[in-house]
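Asker: No letters, just coordinates:
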């Protein structure tokens, strides 16, 4: 069993590494298409109670740790539109998306959740990326084992996943330099 898990992880990491830094287009990544949707907190969500976690949609039933080691429960995101930004510290396209992602987090604070999900490197590199790109205004998770990446079927970094307030995926794809992210989040909050 352990060998199978390690083999799956190795294949995932290899595929992500070979994918480079995503594409130069704003086309949705495979497996996702834009879908219009309805309404909604940047900041740092905290742990939820068991009752809250039970009412969270399946898409938000995940846990992890922030790059600075604090526990994180995806169920805290329930009820508001959510942007999950999958990035890698060494990815120049991710670095180019950082400023716009931070601006969107600031502009939509209290109305939408913005969460970075770092992978494909070590926690120290993830912390350095957060500090150097100034994306510390919203939670950034350290997903070194790739569990959250697999949950959302992410196969390349610099990918955004947008969830409506009910946790339904309405967009999965790359937005070069984050352009268009504010419009997509604005549509979700109404």
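Answerer: It's in. Remember, predicted model here, so these are calculated numbers, not experimental data.

Asker: Please make it C-alpha for all contacts and neighbour counts, starting now.
Answerer: Will do.

Asker: what's the spacing between the helix or strand hosting residue 72 and its chain's center?
Answerer: Assigning secondary structure by DSSP states H and E places residue 72 in strand 71-73. From the chain centre to the centre of strand 71-73 is a distance of 14 Å (Cα atoms, centre = their mean, to the nearest Å).

Asker: For it, buried residues please.
Answerer: Residues of strand 71-73 classed as buried: 72-73 (neighbour count, 16 or more other Cα atoms under 10 Å).

Asker: Residues contacting whichever helix or strand comes after that strand, please?
Answerer: The helix or strand immediately downstream of strand 71-73 is strand 82-87, counting by DSSP H and E. Contact with strand 82-87 is made by 94, 112-119, 149, 154, 157-165, 167, 185, as judged by Cα atoms under 8 Å, 6 or more residues apart in numbering.

Asker: Please compare the first structure with the one that follows:
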């Protein structure tokens, strides 16, 4: 007559089981969230990571079309005409980005090695000017010119939505964008190609993506999944 009722303690067993499941699920969810944060690298505070885009600006003088004209971190004016006819590397960074911070020594070394042949310009964004000033002092990159892109106009011009990123600009104004950090050896190789007059397109993207070159010379890549993850494929083509 009691066959339709659960045995004594069964309810407690189910309750204890649910509690154990909850205790197990919590750390798993937390681990997954932490993993996603690590994979995201230095994605912007308010912007999701996006596939790479290597644009051709169509201007022989980098930054000439930026309005209002960007100012240096020191507060002085910056004249884009000073870059005309020269190979240029734009280094996009944010003060709170640990990968950007770790690139400081490589930036200093390579920029010094190519002094007079390739101009390095830091483009700081996504934070305040005082935070940018502190970053420059702490990374000892004050030997470079840094622009305070507080309103993000330069980042938008070059299709940058995550950092660090590099725009390698030839003497005739064609720009190739590298999304993600570069070690010193890779950076030196890219800058050497730029100094030698080579135009190298390098885009970091997730597996499953596709790249195609547009009629105007842009290398446009589309990713099948979230971009800027730990597993990436780098596609490189060189033209002279």
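Answerer: Structure received. Just so it is clear, the model here is predicted, and its values are computed rather than measured.

Asker: Mind checking the TM-score on these two?
Answerer: Here the superposed chains carry a TM-score of 0.71, computed using TM-score structural alignment, normalised by the length of the first structure; 149 aligned residues with a Cα RMSD of 2.4 Å.

Asker: related to what we said a few turns ago, which part of the second structure lines up with the strand holding residue 72 of the first structure?
Answerer: Aligned using TM-score structural alignment, strand 71-73 of the first structure spans residues 77-79 in the second structure.

Asker: just stretch 90-104 of the first structure next, same as before
Answerer: Using TM-score structural alignment, stretch 90-104 of the first structure corresponds to residues 96-110 of the second structure.

Asker: next one: stretch 121-141 of the first structure
Answerer: The aligned range for stretch 121-141 of the first structure in the second structure is 127-147, by TM-score structural alignment.

Asker: End to end on that stretch, go ahead and measure it.
Answerer: End-to-end distance for stretch 127-147 of the second structure: 12 Å, by Cα to Cα, to the nearest Å.

Asker: Would you mark the buried spots in it?
Answerer: 127, 129, 132-133, 135-136, 139, 141, 144, 146-147.

Asker: Can you lay out those residues as JSON lines showing distance to residue 196 of the second structure and secondary structure?
Answerer: Formatted as JSON lines, those follow (distance: Cα to Cα, whole Å; DSSP: H, G, I helix; E, B strand; the rest coil):
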{"residue": "127", "distance to residue 196 of the second structure": "35", "secondary structure": "coil"}
{"residue": "129", "distance to residue 196 of the second structure": "35", "secondary structure": "helix"}
{"residue": "132", "distance to residue 196 of the second structure": "32", "secondary structure": "helix"}
{"residue": "133", "distance to residue 196 of the second structure": "33", "secondary structure": "helix"}
{"residue": "135", "distance to residue 196 of the second structure": "31", "secondary structure": "helix"}
{"residue": "136", "distance to residue 196 of the second structure": "29", "secondary structure": "helix"}
{"residue": "139", "distance to residue 196 of the second structure": "28", "secondary structure": "helix"}
{"residue": "141", "distance to residue 196 of the second structure": "25", "secondary structure": "coil"}
{"residue": "144", "distance to residue 196 of the second structure": "21", "secondary structure": "coil"}
{"residue": "146", "distance to residue 196 of the second structure": "24", "secondary structure": "strand"}
{"residue": "147", "distance to residue 196 of the second structure": "26", "secondary structure": "strand"}
